[in-house]
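S.K.: Need coordinates for the following:
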Amino acid sequence: MQPPVAEKRPQTTEHHGHTRTDDYEWLRDKGSADVTAYLEAENEWTQAQTAHLADLRQAIFDEIKARTLETDLSVPTRRGDHWYYGRSFEGREYGASCRVPVVDAESWVPPRPAEDVGPDQPALPGEQVLLDLDALADGHDFFSLGGSAVSLDGTLLAYATDTVGDERYTIQVKDIATGELHDDEITGVLGGATWDRAGDAFYYSTVDESWRPDKIWRHVLGTKQADDELVHHEPDERFWLGVGRTRSDRFLVIAAGSKTTSEYRYLDFDDVAAGWQVFAERRAGTEYSLDHAVIGGEDVFLVLHNHTGPDFELATAPLTPTPAEAWTPLIAHDPAVRLEDVDAFAGHLVVHQRSDGLTQLRVLELGADGVGDDYLIEFEHEIYTVGASGNPGFAQPTLRLGYTTLAVPSSVYDYDVRSRELTLLRRTPVLGGYDAADYEEHRLWATAEDGERIPISIVARRGRTGPVPLLLYGYGAYETSIDPYFSIARLSLLDRGAAFAIAHVRGGGEMGRRWYDDGKLDKKPHTFSDFAACARHLIDEGWTTADTMVAEGASAGGLLIGAVANQAPELFAGFVAGVPFVDTLTTMLDASLPLTVMEYEEWGNPEGDPAAYETIAAYAPYDNVTGQDYPPILAETSLNDTRVMYVEPAKWVARLRATATGRRDFLLRTEMAAGHGGVSGRYKSWHDRSFTLAWILDRMGLARAKS
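M.R.: As a prediction, this is how the structure comes out:
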C-alpha cells in the first residue's frame, strides 16, 4: 500500500510583487468527489500505518475508562429557588442536566446526592431532568449543546443544539413543568440565549457570511423568527458581538469587540423606556468590560479597562454614559499584575488576575462605607490554576471556585467570604488507587533567543533517574493562557514513563499583556523560537532527549507546530498538529473566509500591507515546507470545522509528502462528522484521544511499555 498522492493543479496569484504558486488549493472544494476520495484515501492510509497500534489504543481507552467514575454528579449550583447540576451515566455519551428545589433558603451549602444512584433513579429528592442529552443526540453522528438558560422565574428553559459540528445552533424552548416544547424554533444561532428579566423574550446572536457574530436579535415567545427585532448590527468587520445580563439581573449588555478595541451598550431593566445606551464610545486601542455593583450603598458600573495601562485597571463609573477620563480608579494599574476579569456580588468583588505566570483570585469585601479588606485567596502548590465559576447568585455570600494542578485532579471549593473558610466540595475521582504524591511537578524557566525567560510547567512520575520521553505542548496566541491542568488521559503517558510539559510561549497571556503583544503581528516569530528554546532547555537540563520528545499543539497551536517543524525538526521525534492553522497566508489573504478580517489585528493584513505579507510568508508552515528530513507528523482535522478548515492540514500534508526528503512519514486523519472541537460524546472523545496518545507513545519508543 502506498501513501496517497494529491494531484498538482497549480494556481498562481500575485501580491505586492510576489508570485505564489499553490498546487493543492483545489482541495478546498469540500463537496467534490475528488476531495472526498482524497480525504478518505488519507484516512485509509493512516489506519493502515497505525494498525500495529490497535492493541495499544484499546489499552489506553480501557485505562481512561477504568480511571473514570462514569456514573457521576457535578456539585450543585444555586440559582434562585433551585440547585442545578449535571449527571453522567455509565454507558452513555452525554448525560443529563437536572435541578432540585432549594429546601433551606438561608443555606448556601449544596445538597449531597446519595451514593451509587442508578441512571433511572433521582440523585436528589425532587429531581427534575431539564435536558436528557443522550435523547437529544439520538440518531445524530455529532451532537453539541451550545448553551442553556432558565428564565428568571424558573419556568422556561431555552437551549441550543448543533448536530453537524459547524457551530450553527438551533434554539428551542421547553416548559420545565410539563416538559413540552414551545413552537418557537430559532435557527442559525451562534451559542445560546439570554432571557430578559420578564421572561417573555430572549436575545441571541447570528453570524454573517464570514462567520462573524454581527447581529443581536430579540425574540418574543410565541412569534416567528422572521418577526424578531434586530436590536443591534455591527457593520465593522473587525468587531464581533455578544449579549448577556449582569449578575445583578438589572442590566442587559451588548459587547462589541475587536482584538484591540471594545464598546458596550446597556439596557436598564429598571428604566426600559430609556432604551439602549452606549456606555463609552469605542476608541482604537481601548478595551473595557462592564458590570453592575453596589458599593457603599451606591449603584455603579464596574469598568475593567486598559485606558491607563496595558495590564488593566479596575474603575467605577456612574450608571450613565461615561468617557474614560471620568472613570474612578478602584484598583490602579500595576505592570506586575494582569487584571483579567471581575465578578460583582452584593457583599464582595472577586478579581481574576495573574502574576508571575500564575492565576490568582482577589477578594474585595464591600461594606456600608465602601470597599473594605482586599486580599488574595492563598494556595500551596508551586504551580496551579484557580478560577471562579458557577456563581450566578448576586446575593450569595460564598464563592464557588475551581482548582487544579498538573497532578491534582480538578477540585471544586466553596469560599465563605464572611468566615474566610475554604471548603473542598469535590475532587474529580480517579479510580484505581491514584495518588498525586506519586508525581512531581515543577516550574522551569528557559531562555529565549533574545534573553527573555520563558516559563515551562512540567509533570512526571517520581523516581526519574535521567532523561525520559516527553510530550511538549504549546499554543501561544490570542492572549490565551494554557495554565496547568489535570488530565486522566495523560496518566497513560506518565505511567508508561513519559513526562508532560507546557511551554508558556509568547503570544499567550501567561506573563501579562506584554507577553501577548510580544508574540503577535510582526513579533509572531517569538512564539516559535520560544517553543524551540523550551525544547532545548529540557534537553540541556537532562529532562529528555531529541529522539524521544514529541511536540503537540492545536488550532493556532497547530500553526506553532507547523512552524517549528520547518525551523527546528531536529529537536523532536514527532509532531502532532490538531485542526492546525498551517495555511496561514492563504487564509489571511482571503477576506471572504470565516474570521479573516477579525483576525487582522492578531496576524496582520497581508492583502493590504506588504510588510504583513512578508512577515506571514516567512513563517507560514504550508509556504515554508522544504526538502529536508522531517520527523513523523500526525495532522488531525474535522470536515465541518468552520474555524480552521480541513483544507489547511490536507494541503500541508500533501506538500510535505511531495517536498520532504528522508522518512516522509506524514499522516492525515479527518473526522468526517465533526467540527473544530473534534468528535462529540465522551466515549468517542476517549477513543479519539487514545488514537493520538498511542501514536505519541510509538514515537517515544514506549509503545510496548506497560502502565
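
S.K.: drop to CA atoms for contacts and neighbour counts, all remaining ones
M.R.: Noted.

S.K.: Number of residues surrounding residue 278?
M.R.: Counted by other C-alpha atoms under 10 Å, the residues lying close to residue 278 total 16.

S.K.: could you say what helices and strands the helix or strand containing residue 47 packs with?
M.R.: With the criterion set as DSSP states H and E, the secondary-structure element containing residue 47 is helix 33-49. Of the remaining helices and strands, those touching helix 33-49 by 3 or more C-alpha pairs under 8 Å, 6 or more residues apart in numbering; DSSP states H and E are strand 666-671.

S.K.: who's in contact with the strand it packs on?
M.R.: Residues from elsewhere that reach strand 666-671 (C-alpha atoms under 8 Å, 6 or more residues apart in numbering): 39, 42-43, 45-46, 632-639, 646, 649-650, 653, 656-657, 678-679.

S.K.: That strand relative to helix 33-49, how many degrees between them?
M.R.: Taking axes from the mean of the first three to the mean of the last three C-alpha atoms, to 10 degrees, one finds strand 666-671 and helix 33-49 inclined to each other by 110 degrees.

S.K.: ok now strand 666-671, how far from the chain's centre?
M.R.: Using C-alpha atoms, centre = their mean, to the nearest Å, the distance from the centre of strand 666-671 to the centre of the chain it belongs to is 22 Å.

S.K.: So which elements touch the biggest helix by length in the chain?
M.R.: Across the chain, the longest stretch assigned as helix under DSSP state H is helix 682-700. In terms of contact count using 3+ C-alpha pairs under 8 Å, 6+ apart, helix 682-700 is assigned the packing partners helix 54-67, strand 549-554, strand 574-578.

S.K.: another one to check against the first:
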Amino acid sequence: MSTSDAVAAQSATIPTATEATTRPPVAKKVPTDRTHHGDTFVDNYEWLREKENPEVVAHLNAEQAYTDAVTADQETLRDDIFNEIKNRTQETDLSVPSRKDGWWYYGRMVEGQSYGIQCRVAAESTGGLADWTPPVIEPGVDVPGEQVLLDCNAEAEGKPFFSLGGASVTRDGNLYAYAADFAGDELFTIRIKDLRTGELLPETIENVFYGLTFSPDGSTLYYMLADDSWRPHQVKSHILGTPVESDKVLYQEDDVAMWTGFELSADRSHLVIGIGCSEFSETRMLDFAAPEKGLQLLIPRTAEILYDAEPFLQDGVEKVLLTHDRDAVNSMISVVDAAEFGKPVAEQHWDTVVPHDDSVRINGATVTATHMVVSLRKDTIERIQVTALEGLGTPGQSAAVEPVFDEELYTASMGGSEYESPLIRLIYTSDFTPPRVYDYVLPLAGADGELLLRKETPVLGGYNASDYVAERVWATADDGTQVPLSVLRRANLPRDGANAGVVYGYGSYEVSMDPGFSVARLSLLDRGVVFVVAHVRGGGEMGRHWYENGKKLNKKNTFTDFVTATNWLAASGWVDPARIAAMGGSAGGLLMGAVANLAPEKYAAIVAQVPFVDALTTILDPELPLSALEWEEWGNPITDPEVYKYMKDYTPYENVRPVAYPKIAAVTSFNDTRVLYVEPAKWVQELRAVSTGTEPIVLKIEMDGGHGGASGRYEGWKTRAWDYAFLADALGATQLR
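M.R.: Sure, this is the predicted structure:
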C-alpha cells in the first residue's frame, strides 16, 4: 500500500454501546492492489488481516457487540434450543470399552462437566470371545480398579480453550502420551504420564500437529510438526529420557502442495508415513524389526497413483494391501509381495483382491489377523465388507461378507479393533437412529458374521424415531444431472406448502454428508422445519466422478446443484418458497457465499460457518496457512490464468453485487488456522457496503475458539443453538409444533 493510499484511507466507524443496536461497525477502507495475470483487484479490507493490530481487535469486538444487539431478541429461543439439546442428552455417560493389549479403555462424561475423562480397567483373559466382550460399566458408578488416564476437565481448568489432539499408550501399558491445544490454533503440547506413579515425565514437546504414537517397544515417541503455513511436513522421533532438542527428523516433506501423516500398521510391525494430495500419493514405511534399513519407499509419487498401504504377513510372506486408483477411478484393492516394490512400477505384479466397479467407491482397507476389512460406498451409503485373508488374491478367495442392517439410509463405519481380535468394532447411525456400537464377529469359512449390539446412545425426553421421516429424493440439475437429497421432517408435518425449510450443503474434498443422528437438529424439525441435505457435486456421495465434477474448473457445479436442491424444496409442496434458509460451514461456507451471490432472492436467511469466502486471495498466497495444499482442490491460480479467471468469477468476496441480500450470519473464530477470521470479516463489510437490501448482516466471532468454535460440549451446544435460533427466527419457525 502506498503512502497516499494510507492517507486517503477512510477511518473506521465503530459504534458506541448505545449505537450498536442500530448501526453496524464500518471498517476503514485501505485500498490494496492485488495483481495477477494482468488483472488488478482492489481490496479495501485486507488490512483486517493484521491480527495483532489493536484496531482490528477493537473492530472485531464491535462486530460482536453489534451481533449481540441485533440478535438480542433471539436469546429466549437460544436458551430454549440449548435446553432442548441438554434435556435430550444423557450427560453422565461413557463410551463402550475397547480392548488394547491387557486393558479396556473408555471415556466418561459427567453431568456439569464440559470435557471427557479417559479411563481404563484391567482385562482378564480366559479364552475365546469372552476376552473381547466389554465389561459392563454403568454411567456414574464407581468401578473397582478403574484408573484415570486423563481428566480433561482438570487440564482445561483456567484455560480459555481446550482440545485433545491425540493420545497413545505403550504396549506394556505403563506410559500415556497426550497432546493438548489450549488456544484453538491446532498446535498441541505433548506430555507423557507414567501410569504406574501418576507423575508426568519431564519431557514437554511444544507446537506439534495432530498425530503421535509410541514404537512397539515403548522407547520412542513419534510425532508430527507443521511448517509456518500449518502444513504437516515433519515426522520426528523422540527417544524417552533424552532432551527434546535432540529429537531427530525421520521424514521431511518439502513440497508445499503435499500433506504428510503417519500411523502404525494394523499389526504394529511398521510405522506407515503417507504423503499426498487429492490426486496422487506415496507411502514410506519403517520396519520396526529392521529399523537400520530406514524408511522404505513403496510407489513413488512420480507414478501419479493415489494409494494407501497396509503391510501384513500372509503364510509367512510380507505382503502389502494396496487401495489404489491405478486404472480404477473409483479405486480397487490389490495384494502385492513386499519384494515387488524394489522394481519399477510397470514391472511389479499386483494380484487383484477387489476389482474396480463404476458403481462402488472403495474408501480404504485394513486387516486383522484373519480378515481384510474394506470400507466402501455403494448407492451413496458408506458400508463395511470383510473377506478372509486365507487365499486372498487367488482364484479361491472367499466371498466378501457384509453386515446387514434394516434401514435404507444409514452409515456404517469402522470404530477400531485389535489386530488379534476375532471381531471388529462398528459404528452405525442414521438420521433418526442414535449412534449404535456393534461388535461384528468375523465370519468363519462359509458362515455369516454376527452383529452384537453393545450400546445405542440414549436420547432422553421421550424421543421416538417413528416421529420423524428421512427420505431420499433426486433433483434434476440444469445439465440433467440427478442430485441426491436427504429430506428430513416430522412424520406428522402437513404437506400444505406453508412450512419453513433449511438446505444444508458442503460439496468439497470428496467429503460426503452421510446420514447421521443429531440431537440439535431435532429442535428445528420440531418447529416444523423441513431439513434438506443437498449431496452436491464436489462431495463423495456418488463416487470419484461426483467429486471430480465439482472441483477445479467444474467447481460451479457445486453451487448450481445447491440452487437445484433449493428449487426442488420450493416446488415440493412441503414449504413456503419464501421461508427457505441455507447453511454450510468451511468449504460449505464458500458454498453459502456463492449461492448468496448467485440466487439471493431464494433465501430468507443464510448461516455461513467459518466460511472460506475469500478463497482466491488465500490460495494466491502460498505463505498463508494451508494455501498451497488447496491447489489440487481448486486449481493453482498463481500459474494458471484460466484457473484465476474461473475462481475470480465465483469467489464470494469478489462477487458481491448490488442486490438485496437476505439475513446473513457469518460465524467465525479468532484463532481459526484453517479459514482465517479475516475472510468473513472482509466479506461482511463488503456485503453491507454493496447490498441494496435492509436485512441485517452480522459477524459472530468467538475470540477464544478455533475452526470448530469454542471448546467444551456446553459451549458447542450454545453455538449450535445460536445458529439454529438465527435460522428459526428468520423463518418464523420459533414455536414448537
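
S.K.: Fetch the TM-score of the aligned pair.
M.R.: The TM-score (TM-score structural alignment, normalised by the length of structure 1) is 0.97; 701 aligned residues with a C-alpha RMSD of 1.4 Å.

S.K.: that older thread, most neighbours per residue, which of the helices and strands packed on helix 682-700 of structure 1?
M.R.: Counting by mean count of other C-alpha atoms under 10 Å, strand 574-578 has the highest mean neighbour count of those, with a mean of 27.

S.K.: what's the mean deviation for that one versus structure 2?
M.R.: With the two structures superposed, strand 574-578 of structure 1 lies on average 0.5 Å from its match in structure 2, counting by mean C-alpha distance after the TM-score superposition for structure 1.

S.K.: Counting by contacts, list what that strand packs against.
M.R.: In terms of contacts (3+ C-alpha pairs under 8 Å, 6+ apart), strand 574-578 of structure 1 is packed against strand 549-554, helix 556-567, strand 633-638, helix 682-700.

S.K.: Any idea which of those gets closest to residue 61 of structure 1?
M.R.: With C-alpha to C-alpha as the measure, helix 682-700 is the member of those nearest residue 61 of structure 1 (5.6 Å).

S.K.: so the closest one aligns onto which residues of structure 2?
M.R.: Counting by TM-score structural alignment, helix 682-700 of structure 1 falls onto residues 713-731 of structure 2.

S.K.: Residues in contact with that stretch: which ones?
M.R.: Outside stretch 713-731 of structure 2, the residues that reach it (C-alpha under 8 Å, 6+ apart) are 71, 74, 77-79, 81-82, 85-86, 114-115, 500, 520, 524, 579-581, 604-607, 663, 665, 709-710, 734.

S.K.: Please apply the same query to stretch 501-508 of structure 2.
M.R.: 513, 529-539, 547, 550-551, 558, 562, 565-566, 569, 575-576, 579-585, 587-589, 591, 633.

S.K.: what's it aligned against in structure 1?
M.R.: Under the criterion TM-score structural alignment, stretch 501-508 of structure 2 matches residues 470-477.

S.K.: likewise stretch 150-170 of structure 2?
M.R.: In the comparison with structure 1, stretch 150-170 of structure 2 aligns to the range 131-151 (TM-score structural alignment).

S.K.: Enumerate the positions of the match of helix 682-700 of structure 1 that are buried.
M.R.: When burial is assessed from 16 or more other C-alpha atoms under 10 Å, stretch 713-731 of structure 2 yields the following buried residues: 713-714, 716-731.

S.K.: That stretch vs structure 1, average distance?
M.R.: So stretch 713-731 of structure 2 averages 0.9 Å relative to structure 1 (mean C-alpha distance after the TM-score superposition for structure 1).

S.K.: gap between that stretch and the chain center?
M.R.: 20 Å.

S.K.: got it, and stretch 90-104 of structure 1?
M.R.: For stretch 90-104 of structure 1, the gap between its own C-alpha mean and the chain's C-alpha mean amounts to 24 Å (C-alpha atoms, centre = their mean).

S.K.: hmm, who's touching it?
M.R.: Looking at what lies outside stretch 90-104 of structure 1 - C-alpha under 8 Å, 6+ apart - the contacts are 70-71, 78, 81-89, 124-134, 681-684.

S.K.: do the same with stretch 1-19 of structure 1
M.R.: Residues external to stretch 1-19 of structure 1 that are found in contact with it (C-alpha under 8 Å, 6+ apart): 20-26, 38, 41-42, 45, 607, 610, 654, 657-658.

S.K.: Stretch 427-439 of structure 1 now?
M.R.: Outside stretch 427-439 of structure 1, the residues within contact range by C-alpha under 8 Å, 6+ apart are 66-69, 407-412, 459-462, 488.

S.K.: Please give the centre-to-centre distance between it and its chain.
M.R.: 25 Å.

S.K.: hmm, back to that, list only those of the contacts of stretch 427-439 of structure 1 flagged as buried.
M.R.: Buried members of those, scored by 16+ other C-alpha under 10 Å, are 67-69, 407-412, 459-461, 488.

S.K.: In strands, which of those appear?
M.R.: Those of those mapping onto strands are 411, 412, 459, 460, 461, per DSSP state E.

S.K.: For the third one, give its distance to residue 218 of structure 1.
M.R.: When distance is defined by C-alpha to C-alpha, to the nearest Å, residue 459 of structure 1 is 48 Å away from residue 218 of structure 1.

S.K.: same question, residue 597 of structure 1
M.R.: According to C-alpha to C-alpha, residue 597 of structure 1 and residue 218 of structure 1 sit 26 Å apart.

S.K.: what does residue 653 of structure 1 give?
M.R.: For residue 653 of structure 1 relative to residue 218 of structure 1 (C-alpha to C-alpha), the value is 45 Å.

S.K.: Break down the stretch 451-600 of structure 1 into its strands, ranges please.
M.R.: Assigned by DSSP state E, counting those that start in this stretch, the stretch 451-600 of structure 1 shows strands spanning 453-461, 470-474, 499-503, 549-554, 574-578.

S.K.: From the chain's centroid, how far away is the second one?
M.R.: Right, the one you point to is strand 470-474 of structure 1. Counting by C-alpha atoms, centre = their mean, strand 470-474 of structure 1 is centred 18 Å from the centre of its parent chain.

S.K.: That one vs structure 2, mean deviation?
M.R.: Overall, strand 470-474 of structure 1 averages 1.1 Å from its counterpart (mean C-alpha distance after the TM-score superposition for structure 1).

S.K.: That strand to helix 682-700, inter-axis angle?
M.R.: Using the same axes, to 10 degrees, the direction of strand 470-474 of structure 1 lies 120 degrees away from that of helix 682-700.

S.K.: residues of strand 470-474 of structure 1 that come out buried?
M.R.: Judged by neighbour count (16+ other C-alpha under 10 Å), strand 470-474 of structure 1 contains these buried residues: 470, 471, 472, 473, 474.
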